[in-house]
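# After the sequence you'll find the predicted model.
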Amino acid sequence: MSDLPVIVIGAGPQGLAPAAHLLERDIEPIVLERGDAAGAAVSEWGHVRLFSAWDELVDSASRRLLERVGHRVPVSGYPKGQAWVRDYLAPLAAALGDRVRVGVEVTSVSRLGRDKVVDSGRADQPFVVRAVDRDGRELRMLARSVLDATGTWSQPGPAGADGTPALGERAAADRIEYRIPVDVDELAGEHVAVVGAGHSAVHAVLRLAELAERAPGTRVTWLLRRGSAEGALGGGEADALPQRAALGTRTRRAIERGTVEVVTGFRTDEIRRSGDGVTLVGDDGRDVGPVARVFALTGFRPDLSILSEVRVAIDPALDAVAGLAAEIDPNVHSCGTVAATGAGELAQPEPGLFIIGAKSYGRAPTFLALTGYEQVRSVVAELAGDHEAAARNELVLPETGVCGGGGADFGGSSCCAVPEPVQIGRPVAVIGA
């Protein structure tokens, strides 16, 4: 199979990077991207500024490739997603040329002539990657190895607190958004709710708080499952990612000014139509509303359906690659305390198949670009037979000073002490408590 390419699924940061590493090792890559351009998912949140600086957002082999074609990537500052695409991902895809194929959606990965049940001769057969192009034509490609870097962006979590859509959530879909808002001006004078405690939720709360400051009558309610907003607001001076620390600080000030109302311990059980808006009902009977718009920002989860005919080991709690789950568990780790993971931890029961990037972390929110680039370096070294390089740890992460979310949500163990429930901001009137 040495004459066959390595197929990488997804042309995001962790999809383009392996192509650059593979070329340095004289292995031909093909990158398949279902969007219309490389970095399509990043472009959808292009208005959001990253917490990581430029020097933490560029893969080493990718930088070398870009330098060879005369493109210089910025070396300082904190770009927005659109700048990351414009100044790095798009030029990198251009440098890779026709090895990057856009408008191609992968539908399945399997072994040639073997379904998942068959043992005999399995590892000796090439992978078969089936896809559909933008014209609806079915494609069938053979590969020596497959790297799944499709991320988690396509599957946001629901507003419902038990991991499934709340009662009425699907029926109220026209009032619910699952992405950080781009243009909030249309919500001026309205009551808006944000559900979630991660960085996306904090970013949305701040964006809406800024609208409330300039548009009197706008109300912003932040619904948290945990007992306090403290963990969601970041590590302050202990956070080595200054942009994230600044985001938390600005949001804290908005809460203290009364611009944002915080409701803690609220686990959404039902979303009811209420006039021109919706009312959110908690599992304890409390309700908040009516609100004109709900931003449900409760995290993302991987789509594993394309891997249904290959053998994969997935952690039952995180939907992460089983071999690294203990190292990234958000009940224990922040993104600054996760250990380096490479080919050894990412290896699957299906030889030659690797899930990399954010998708390898499943539902864990502790992923950083640097983490993914180290995975890529190690996995490509393993594919090239350089086992010493594959086993080597070259990752250095900034200490975040921020706990993961899962433990604090339910009072369980975490990398930091679980904060005591406190009232932050003005009390919220609760109807029918």
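Perfect, thanks for sending it. Numbers count the residues shown, from 1 in each chain.

# contacts and neighbour counts: CA atoms only from here.
OK.

# Let's verify residue 272: helix, strand, or coil?
In three-state terms, and counting by DSSP: H, G, I helix; E, B strand; the rest coil, residue 272 is strand.

# Below is an additional structure, to be compared with the one above:
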Amino acid sequence: MSELPVLVIGAGPIGLAAATRLAERGIPALVLERGPIAGAAVSEWNHVRLFSRWGELIDPAARQLLASTGWTEPDPDAYPTGQDWATRYLQPLAQALGPEVVRTGTTVTAITRQSRDRVVDSGRDTAPLVVHATSSNGSTERILARAVIDASGTWSRPNPLGTEGIPAIGETAARDGIHYRIPDLTDPGQRAALLGKHIAIAGSGHSALTAIGLLADLAAEDPATTITWILRRASSQPDAATNDELPQRGALGIRAREAVDAGLIHPRPGFRVTEIVSTGPGLSLISDDGQRLDGVDTVLALTGFRPDHRITSELRLDLDPVLEAPRALAPLIDPNVHSCGTVYPHGHRELAHPEPGYFIAGMKSYGRAPTFLALTGYEQVRSIVAAIDGDLAAAEAVELTLPETGVCGGAGVFDDPDAASSGGCCSAPPAPAELLALPTFGGRP
């Protein structure tokens, strides 16, 4: 099957890094991107500034490829916006790889094994994978692939507002008043729609903290703007954001704490939404213990994302039942135990499945865990591509140094004090012995 391409799903930072690594090794590659441009998902949050520096957002192999085109590398110590990342790095990288490698406007609808459903054992390890895709013009095709690297991410599947993992009662009916993305206050229309209104923000992660900072400025500008911050946890603790080795990420928590102290943000800890009721022009949020938050004009449900595995229903996957991440990776990224700075270095072994040749990389590999960094994904695909090429020595040499974070789940603002006081959140794990026994993919002939 060596003449077949390795198919990469998603032309985001991790998918393009995978394609670059494949090109580096002379392995035919094809990247399928659902959006109209490379970095389409990143472009949907153009206005958001990353808390990672440029130096932590550029894959080493991609840097080398781009340098050969005369590309000017951004200041490694500067912090880009989503728009910067897309236009100054992702789109030039896609152009350097070429249109024959990166195909946009193409949606993967299924991945199967040629002439076999999930039940059939015979010949499964030698038959190619089949990627079923639909183009924006409506045409469909079957693409045979030597291997598939799924770097499609989780952006298209935000978590619901409901506290039990499913939409709250009335959430779907109230969808016009609920938004699952950080608002763009540079957009006059979005700004006008929020100014002077009652806005409820749900979530305690970095997206929620980013929105808190933005909307605090709005409340300072117009005192008629009311910002209520609803959090599922009932207790609070001193700010742990200063422990963060990514200063801009830590600054999110500090800024949120200052906004609360200034009275610009009104926290409601211990509010677990189970029902949403439309009350005339506004919404009422009802918690599981009967608390109410009335007169809400807009809800920002910034409660994270989850993976979509429906395209692989005919493949044999081994997913953790809690995180929906590869089973071998899940113990290393469980947000109840780890921050993104305490994740054990991992590569092809932890990301492989019983289905030969299929790998999940990037944010999707973390399932429901929220602590993913681009640096992690770049090392993931470096190891995966080496394994596909049969270079097991390189595939096994996984090295990853990540910045330490403060307390998990929102940089320590209104977080769980028990996790922080015990140190359990941020203690680096030992390498599990069972990782050494996992199967490899391929082998250099």
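That came through, no problem. As the structure is a computational prediction, the values presented were derived from the model and not from experiment.

# Enumerate the positions of stretch 283-298 of the first structure that are buried.
285-298 (16 or more other C-alpha atoms under 10 Å).

# And the strands in the stretch 201-350 of the second structure?
Remark: strands assigned in the stretch 201-350 of the second structure by DSSP state E, counting those that start in this stretch are 226-230, 266-268, 273-279, 282-287, 292-296, 298-301.

# what's the closest of these to residue 24 of the second structure?
Closest approach to residue 24 of the second structure among the strands of the stretch 201-350 of the second structure is made by strand 298-301 (40.9 Å; C-alpha to C-alpha).

# Which stretch of the first structure lines up against that closest one?
Aligned using TM-score structural alignment, strand 298-301 of the second structure spans residues 293-296 in the first structure.

# Other residues contacting the matching stretch?
Under the criterion C-alpha atoms under 8 Å, 6 or more residues apart in numbering, residues 157-159, 175-180, 191-196, 201, 204, 277-278 lie in contact with stretch 293-296 of the first structure.

# now swap in stretch 198-213 of the first structure and tell me
179-181, 184-185, 188-189, 194-195, 218-220, 222, 232-233, 247-248, 250-251, 254, 259-260, 295-299, 405.

# Could you confirm residue 110 of the first structure falls within a helix?
No: counting by three-state DSSP, residue 110 of the first structure is not part of a helix but strand.

# what residue of the second structure matches up with it?
So residue 110 of the first structure corresponds to residue 112, using TM-score structural alignment.

# from what I can see that match touches residue 314, true?
Yes: the pair residue 112 of the second structure / residue 314 is scored as a contact, 5.7 Å apart, by C-alpha atoms under 8 Å.

# so what sits against both of those two?
Common neighbours of residue 112 of the second structure and residue 314 (C-alpha under 8 Å, 6+ apart) do not exist.

# between those two, who's got more neighbours?
residue 112 (22 against 16; other C-alpha atoms under 10 Å).

# Burial check on the residue nearest to the more buried one when sequence neighbours are not counted, number of neighbours?
Nearest in space to residue 112 of the second structure, with sequence neighbours left out and distances taken as C-alpha to C-alpha, 6 or more residues apart in numbering, is residue 130 at 5.1 Å. Number of residues near residue 130 of the second structure (other C-alpha under 10 Å) recorded here: 21.

# Could you verify my assumption that residue 51 of the first structure touches residue 243?
Yes: assessed by C-alpha under 8 Å, residue 51 of the first structure is found in contact with residue 243 at 5.1 Å.

# Which parts of the stretch 301-445 of the second structure are helices?
330-333, 348-351, 374-388, 392-396, 417-422 (DSSP state H, counting those that start in this stretch).

# With distance to residue 124 of the second structure and mean neighbour count added, can I get those helices in a markdown table?
Listed next are those as a markdown table, based on distance: least, C-alpha to C-alpha, whole Å; neighbours: other C-alpha atoms under 10 Å:
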| stretch | distance to residue 124 of the second structure | mean neighbour count |
| --- | --- | --- |
| helix 330-333 | 26 | 23 |
| helix 348-351 | 19 | 26 |
| helix 374-388 | 17 | 26 |
| helix 392-396 | 22 | 18 |
| helix 417-422 | 45 | 14 |
